[in-house]
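K.L.:
Predicted model and sequence below, questions to follow.
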Amino acid sequence: MARTAADITEQMQPVHKKSIKWGLAGIVLVLIGLLVSIGLGAIWIPPSVVWESFVSFQGGLIEHQLIREVRLPRALTGALIGAALAVAGTIMQGITRNPLADPSIIGITHGAGLAIAIALAFLSGGSYWVLLIWSFAGSAVGAFLVLSFSMLSKERISPVTLTLAGAALSTLFSALSTGIALYFQTAQDLSFWFAGGLSGTQWRHVYILLPAVFLGLLLSLWISRSLTILALGEEVAAGLGQSQQKVRWIGLAAVILLSGAAVSIAGAIGFIGLVVPHMVRLLIGSDYRWLIPLSAIAGALLLVMADIGARMINPPFETPVSAVTALIGVPFFLYLSRRKRGYM
């Protein structure tokens, strides 16, 4: 076991400088993406005007008002949601050791959808905060069922089996949501949620996401080293004294925080948590101490760029951003599902 520990340390060391370089490059690209996202819309606002609205805001200018009250909160919300979904997917892949794990695929997102459908049907006068709490509860149920399925099995479940179980759970949740929405005539409200998008986001959504994403990232980074060791196998992790149950439950709490907040605001945006962790692994490897923060940066960049694409496909109308992420994610999912070699 001493050799294994040394191998782990050796594996972790070389990626530091490379990870820092990729992280800095990613931050620069996110800032550029935010600038483009703020300027893009039915009315194009040049970068110089965007910059002026930050350094010398003038309330009498409609462009400055548009930037401050509409486009800036939308861009920041997209970046935070992208980061949250990417980190949630990274943690799910780590604690289940399943390369196909993603909140939108294995039941977590649709669990939140079922909870929101119930809330819309029985709590029609409820505030946005009520829907937020129900979304967290639904995400928690979906995450708990998937993680329990992987933990209670006496034999290690293959990634495909776990994914199929999650897909079946998602289908059940989706069918129940649709039935409830049709019976209680809330289908229009629920269909807007299932379409997924950033239209109508406000500063209050930023204020909700900031603490949720911050706390979720803290929990994720807390178990990052343990996840790296767990990726080498459960026997190795046990031999090094890792508490696998503790790591999984802390990871589950992080996933619930991140995915619950994201889906309650933007709806069912899929595949970010699937694609981003694999892209980052190709660049820096599987050290979760770096994989988690770089996945957050890459997820923010991907959703900001997807939102820009959604607005450019059919202007001045908006294409659901979930359709853009699906165009990226579905081929990637099919590629991963056909891979023969093992994960991690």
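P.N.:
Looks like it arrived, so ask away. Note that the structure is a prediction, hence the values are computed from the model and not measured.
K.L.:
From now on I want contacts and neighbour counts done on CA atoms only, so please keep to that.
P.N.:
Will do.
K.L.:
Leu190 - how many residues pack around it?
P.N.:
21 (other CA atoms under 10 Å).
K.L.:
can you pull the contacts of it?
P.N.:
Residues in contact with Leu190 (CA atoms under 8 Å, 6 or more residues apart in numbering) are Ile116, Ala117, Ala181.
K.L.:
shouldn't the second one be in contact with Tyr183?
P.N.:
Going back to what we said before, that points to Ala117. No: with contact defined as CA atoms under 8 Å, Ala117 does not reach Tyr183; the gap is 10.8 Å.
K.L.:
what about these two, which has more around it?
P.N.:
Ala117 (29 against 10).
K.L.:
Enumerate the positions of the strand or helix carrying Trp51 that are buried.
P.N.:
Assigned by DSSP states H and E, Trp51 belongs to helix 47-55. With burial defined by 16 or more other CA atoms under 10 Å, the residues of helix 47-55 counted as buried are Val50, Ser53.
K.L.:
Pasting the second one now:
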Amino acid sequence: MRANAPSGAAATRAELPLRRALSGRRPLWLALGLLLLGALALASVAVGTRTVGWPDIALALRGQVDSIATAAVSARLPRTALAALAGAALGLSGAIMQGVTRNPLADPGILGVNMGASLAVVIGIAWFGITALEQYVWTAILGAGAAAVFVYGIGSLGRGGATPLKLALAGAATSVAFSSLVAAVVLPRADLAGGIRSWQIGGVGGATFEGIGHVAPFLALGFGLAMISARKLNALALGDELAAGFGERVARARAWAAAGAILLAGATTAICGPIGFVGLVVPHACRLLTGTDHRWLLPFSALAGACLLLAADILGRLIARPAELDVGIVTALLGGPVFIWIVRRQRIREL
């Protein structure tokens, strides 16, 4: 290391004044985030193979679909709603997982939760013939929960317990293994391969309000569990012993928070497919604006996740026009460099 290179601790201390200045303006950032979300939602219904104007958007919102432009807007409305909901769920799920594990690399994709949900759905389709979206949701949630327990169990083995490095390695290995199992299940089923492979990429195309209605109760329950866990996550951030000293039931607090994250990730995977990196990137960006207080971090992560997935969906439609890139590909392209930056900056330390 060069003599003039600052250590990780020194760099963190140098950032504290900036973080304090930014976190002191939380209401302003919240207002700007809501404005950005509204602007992205309008852009999402306006941009696509056919660009439509504001008069057509207004007519479609009033229920008139007697032209090609208004019909296009009507088809994009559920897609926009799903992108916002899925992004909020994934951003919130990632923030919870990072808080529960105190792992800066925690994310539904990196820890294998999304791929566990994906494997469960694929097995359900190929072996048990499930067809209804409600069945997909229950199956995905069970798969996500089983994957989370498995990864945490593997990462807890050996000296030091579930360290961030061990959890990240266990999650990466589990994701690769589950991905291989998905391929093994799909390959003999030529009748299902095309649809499952398309779903595995992760996207919000083809969304309907009926489909959103099926997953909405699970997302609402996940959001509720997440928000009531905010104070508990603040206590867990102090360390298990200190949290227990303040009267917090550590195991129960972790279980409730993790249940919320699993519901959010599983339900989103069921309807969108596995979308990666949103839960990793968003909480790190939001901590710069809100600090580490989960009472602010969790709602900001939901808002920023919705904005990110909407922006990724719009970008996917623009760069491949008149075709489009699925949002899962765009988030992978955006999230990969950020993941490398986090690894180099954090050196896989605890939060």
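P.N.:
Yep, it's here. Just so we're clear, the structure is a prediction, and the values are computed from it rather than from any experiment.
K.L.:
TM-score of the superposed pair?
P.N.:
Aligned and superposed, the two chains score 0.90 in TM-score terms (TM-score structural alignment, normalised by the length of structure 1); 330 aligned residues with a CA RMSD of 2.0 Å.
K.L.:
returning to what we had before: which other helices and strands does the helix or strand that comes right after the helix holding Trp51 of structure 1 contact?
P.N.:
Later in the chain than helix 47-55 of structure 1, the nearest helix or strand by DSSP H and E is helix 62-66. Secondary-structure packing of helix 62-66 of structure 1 (3 or more CA pairs under 8 Å, 6 or more residues apart in numbering; DSSP states H and E): helix 47-55.
K.L.:
I would like the residues contacting the helix it packs on, please.
P.N.:
Leu35, Val36, Ile38, Gly39, Glu63, His64, Ile67, Arg68.
K.L.:
Which one of those is nearest to Trp222 of structure 1?
P.N.:
The closest of those to Trp222 of structure 1 turns out to be Leu35 (CA to CA; 32.0 Å).
K.L.:
Spit out the contact partners of that closest one.
P.N.:
So Leu35 of structure 1 contacts Pro47, Val50 (CA under 8 Å, 6+ apart).
K.L.:
aligned partner of it in structure 2?
P.N.:
Per TM-score structural alignment, the equivalent position to Leu35 of structure 1 in structure 2 is Leu42.
K.L.:
Relative to Arg159 of structure 2, how far out is its match?
P.N.:
52 Å (CA to CA, to the nearest Å).
K.L.:
Same question for Glu15 of structure 2.
P.N.:
Where Arg159 of structure 2 is concerned, Glu15 of structure 2 sits at a distance of 32 Å (CA to CA).
K.L.:
Same check on Gln346 of structure 2?
P.N.:
21 Å.
K.L.:
and the two? which has more neighbours close in?
P.N.:
With neighbours defined as other CA under 10 Å, Gln346 of structure 2 and Arg159 compare such that Gln346 has more, 15 against 7.
K.L.:
right, and that one touches Leu105 too?
P.N.:
No: between Gln346 of structure 2 and Leu105 there is no contact under CA under 8 Å: 9.1 Å.
K.L.:
quick one: contacts for the residue positioned nearest the centre of structure 1?
P.N.:
Structure 1 has Leu85 as the residue nearest its centroid, 0.4 Å off, counting by CA atoms, centre = their mean. Applying CA under 8 Å, 6+ apart, we find Leu85 of structure 1 in contact with Pro103, Leu258, Ser259, Ala262, Ile272, Gly273, Gly299.
K.L.:
tell me which element Glu238 of structure 1 falls in.
P.N.:
I think there's a mix-up here, since residue 238 of structure 1 is Ala and not Glu. helix 234-239.
K.L.:
Which neighbours do Gln346 and Leu105 of structure 2 have in common?
P.N.:
Common neighbours of Gln346 of structure 2 and Leu105 (CA under 8 Å, 6+ apart) do not exist.
K.L.:
hang on, the earlier thing: and the contacts of Leu190 of structure 1, which is closest to Leu230 of structure 1?
P.N.:
Closest to Leu230 of structure 1, out of all of these and judged by CA to CA, is Ile116, at 34.1 Å.
K.L.:
any idea how far the residue nearest to Leu34 of structure 2 when sequence neighbours are not counted lies from Gly279 of structure 2?
P.N.:
Distance criterion CA to CA, 6 or more residues apart in numbering; nearest residue to Leu34 of structure 2, sequence neighbours excluded, is Leu303 at 7.5 Å. Counting by CA to CA, the separation of Leu303 of structure 2 from Gly279 of structure 2 is 12 Å.
K.L.:
Also Ile201 of structure 2?
P.N.:
According to CA to CA, Ile201 of structure 2 and Gly279 of structure 2 sit 16 Å apart.
K.L.:
Tell me which of these two has more neighbours.
P.N.:
Comparing Ile201 of structure 2 with Gly279 by other CA under 10 Å, the one with more neighbours is Gly279, at 32 against 17.
K.L.:
I'd say the more buried one and Ile96 touch.
P.N.:
No: counting by CA under 8 Å, Gly279 of structure 2 does not reach Ile96; the two are 9.1 Å apart.
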